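> this one's sequence-less:
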C-alpha cells in the first residue's frame, strides 16, 4: 500500500517541481490554430505522448536499468544523449529545470548516493539533468519497476499539457479529464514499441511540434516558458 501511495505522490500534477510553468508547445499550438478545440487537443496530447515515448521514454528505461545495475556512467550517458536530441532551447530548459527540481525534492525525502552524485554533476556542468533520468534514479531507488516508471512519466506529460490547456483555452475540467482518460489507452502500445530500443534508436519525427517550439521562442506575448 505504501508503494502505491508513493507512486501516486510522485505522479501527482501538484508535485512542486515547476512543471506548471511549461505547456509543452500547446501555447503556440493554440496561437497558430494547430489546436482549436477539444478534439484537436486530444490529437495534440497523443502526438506529444508518442514523441515522448520514442525520446524521453527510451532514455528513462536505459537510465532505470543502469541504476539497478549500479552503472552510473550509463545513467550519465542516457542523460547526455537525451539532451542532445531535444530540439530547441526551451525544450532543453524544460527537461533540465524540472529534472533538477525533482532530484532536489527527492534528495530531501528519499535520498540515495547515486542521486547526490548526479546532482553534484549537474551543479558542476558535467551532465545536464534531464527529467526522465531524474525519474529513473528516484523511482528505481524507491523500488518502482521500469513499467511503472514509464507509465508515470507518460502520465506526467499528458497532465502537464492538460493543466496548461485549462489556462489557455475554453475547456473545462471534465473535458480535460476525458482527454486524459482516453489518451492513456495508448500507454502499453507506446511502451512495447520502445522497451527494447537502444539509445542510438532514440529519435522522433514530429516537425509540426518542433516548429511550434521554435515559434514559442520568438513570440512576444506568452504565459508559459515553453
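Done, it's in. All values derive from a computational prediction rather than experimental measurement.

> rest of the way, CA atoms for contacts and neighbours
Will do.

> now residue 46: how far from residue 39?
11 Å (CA to CA, to the nearest Å).

> between these two, which one's more packed in?
Neighbours per residue (other CA atoms under 10 Å) separate residue 46 from residue 39, with residue 46 holding more: 21 against 11.

> give me the element the more buried one is part of.
Assigning secondary structure by DSSP states H and E places residue 46 in helix 38-52.

> check which residues of that helix are buried.
The neighbour-count check on helix 38-52 (16 or more other CA atoms under 10 Å) flags 38, 41, 42, 44, 45, 46, 48, 49, 50, 51, 52 as buried.

> centroid residue for the protein?
residue 157 (5.1 Å; CA atoms, centre = their mean).

> that one contacts residue 47, correct?
No - using CA atoms under 8 Å, residue 157 makes no contact with residue 47, being 11.1 Å away.

> buried residues in stretch 23-31?
Those would be 23, 24, 25, 26, 27, 28, 29, 30, 31, for stretch 23-31 by 16+ other CA under 10 Å.

> got the contact list for residue 22?
Residues counted as contacts of residue 22 (CA atoms under 8 Å, 6 or more residues apart in numbering) are 94, 160, 164, 224, 225, 226.

> follow-up on the earlier one: what about the helix holding residue 46, distance to the chain center?
14 Å (CA atoms, centre = their mean, to the nearest Å).

> same thing with stretch 170-186?
Centre to centre, stretch against its chain (CA atoms, centre = their mean), the figure for stretch 170-186 is 18 Å.

> give me the residues contacting it.
By CA under 8 Å, 6+ apart, the list of residues contacting stretch 170-186 reads 38, 42, 45, 46, 155, 158, 159, 162, 165, 166.

> scan the contacts of residue 22 and report the most crowded one.
Going by other CA under 10 Å, residue 226 tops the contacts of residue 22 with 23 neighbours.

> nearest residue to that residue in space, please, no chain neighbours.
residue 22 (4.7 Å; CA to CA, 6 or more residues apart in numbering).

> structure B:
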C-alpha cells in the first residue's frame, strides 16, 4: 500500500473526527489581541511545532507506533493514559479525546486492522488523537517518518483553517504560513522518530493559558 494514500484520507478535513470544531485556544488568543496578523500567527504556530503541544503529540505518536509494532500492550496502555494526562485543560482533553475516539470508530469500520483492536484491548478508556492515529498507522504498516510528518502537517493546516475562519489571516496568507512551517514540521517529526517518553516537555505557556481562558470565553465559534 502506498504510504501517503491512507494518511491523506485519515488526516483530511473530510475524515469524521470533527477537527474543524477546535481552535486549540487560538480563538481566545485572537480575542485577547495576541494574534492579529500573519506574523503573530506564524510565531504562535511555530512555537507549537517546535516547543509545544504538537512536539509532544509527535513524541507520543512515535512511542505508541513503536509499542504497537512490538506488540507491547503494557507500554501502549501507559502511553494512552499519559497522553490524556498531559492534556492541561478540560478543552485540550476534550479536543484530543473526542477526535481520538472518533478516529478509532471510523478506522474500525472502514480501515480495520489488528493494531486498533490491540489498542482497545490494552486500553479501554478514551483514546488521545495521536495515539489513535499512531496505532492505525503502525497497524497498516505505514512508515513512521511519513506518518509523523503527515500528522504534523494536518495539525498545522487545521489551525490555519481555524485562523482563516476567525479572520486572523486570509486564505492566501494562511497557505503561505502552512508552506513556511513545513521545514519545522519535518524537523520535529525527525526528532520524534527516535524519541522516548523521557523527551516529552513543552514551554508554550501562553498557548496553555489560552486554552484555559477559552473555557469561559463569552462568545465562541470553536469547542476549544
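Cool, the structure landed. In this text, all values refer to a predicted model and were calculated from it rather than measured experimentally.

> circling back: mind giving me CSV with the buried residues of stretch 23-31 of the first structure and columns for distance to residue 3 of the first structure?
Shown next, in CSV, are these (distance: CA to CA, whole Å):
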residue, distance to residue 3 of the first structure
23, 29
24, 29
25, 33
26, 33
27, 35
28, 38
29, 37
30, 38
31, 41
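
> picking that back up, list the contacts of the residue nearest to the centre of the first structure.
48, 49, 52.

> secondary structure class for residue 61 of the second structure?
Here residue 61 of the second structure is recorded as helix under DSSP: H, G, I helix; E, B strand; the rest coil.

> residue 131 is in contact with that one, correct?
Yes - between residue 61 of the second structure and residue 131 there is a contact at 5.5 Å, judged by CA under 8 Å.

> before we move on, back to that, now the second structure: which of the contacts of residue 157 of the first structure match?
Of the contacts of residue 157 of the first structure, not one is still in contact in the second structure (both residues aligned by TM-score structural alignment, their matches' CA atoms under 8 Å).

> save these as JSON lines, and put in distance to residue 219 of the first structure too.
Below are those laid out as JSON lines (distance: CA to CA, whole Å):
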{"residue": "48", "distance to residue 219 of the first structure": "21"}
{"residue": "49", "distance to residue 219 of the first structure": "24"}
{"residue": "52", "distance to residue 219 of the first structure": "24"}
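
> for these, which one is nearest residue 79 of the first structure?
Nearest to residue 79 of the first structure out of the contacts of residue 157 of the first structure is residue 52 (CA to CA; 14.5 Å).

> residue 68 of the first structure matches what in the second structure?
In the second structure, the residue paired with residue 68 of the first structure is residue 69, using TM-score structural alignment.

> that match and residue 165 of the second structure, how far apart?
Distance from residue 69 of the second structure to residue 165 of the second structure, by CA to CA: 39 Å.

> show me what residue 208 of the second structure lines up with in the first structure.
Per TM-score structural alignment, the equivalent position to residue 208 of the second structure in the first structure is residue 210.

> what sits closest to its match if chain neighbours are left out?
residue 87 (6.7 Å).

> surely that neighbour and residue 211 touch.
No - assessed by CA under 8 Å, residue 87 of the first structure is found out of contact with residue 211, at 9.6 Å.

> where do the helices of the second structure begin and end?
Ranges of helices within the second structure are 4-10, 26-32, 38-51, 53-69, 73-85, 90-110, 114-122, 129-139, 144-166, 171-193, 205-214, based on DSSP state H.

> returning to what we had before: and the contacts of stretch 170-186 of the first structure as CSV, adding distance to residue 182 of the first structure?
What follows is the contacts of stretch 170-186 of the first structure, written out as CSV (distance: CA to CA, whole Å):
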residue, distance to residue 182 of the first structure
38, 12
42, 8
45, 10
46, 9
155, 12
158, 11
159, 12
162, 12
165, 16
166, 17
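
> widest-spaced pair of these?
38 and 155 (18.3 Å).

> any idea how far the residue mapped onto residue 151 of the second structure from the first structure is from residue 207 of the first structure?
In the first structure, the residue matched to residue 151 of the second structure (TM-score structural alignment) is residue 153. Here residue 153 of the first structure is placed at a distance of 22 Å from residue 207 of the first structure (CA to CA).

> ok, residue 62 of the second structure touching residue 148?
Yes - using CA under 8 Å, residue 62 of the second structure is in contact with residue 148, at 7.4 Å.

> any shared contact partners between these two?
Going by CA under 8 Å, 6+ apart, residues that sit against residue 62 of the second structure and also against residue 148 are 192, 193.

> let me see the contact set for the alignment partner in the second structure of residue 30 of the first structure.
Residue 30 of the first structure maps onto residue 30 in the second structure, with residues paired by TM-score structural alignment. Residues near residue 30 of the second structure by CA under 8 Å, 6+ apart: 36, 166, 168.

> quick check: closest non-adjacent residue to residue 54 of the second structure.
Nearest one to residue 54 of the second structure, counting by CA to CA, 6+ apart, is residue 48 at 5.6 Å.

> OK, contacts around that neighbour?
When contacts are counted by CA under 8 Å, 6+ apart, residue 48 of the second structure touches 54, 55, 204.
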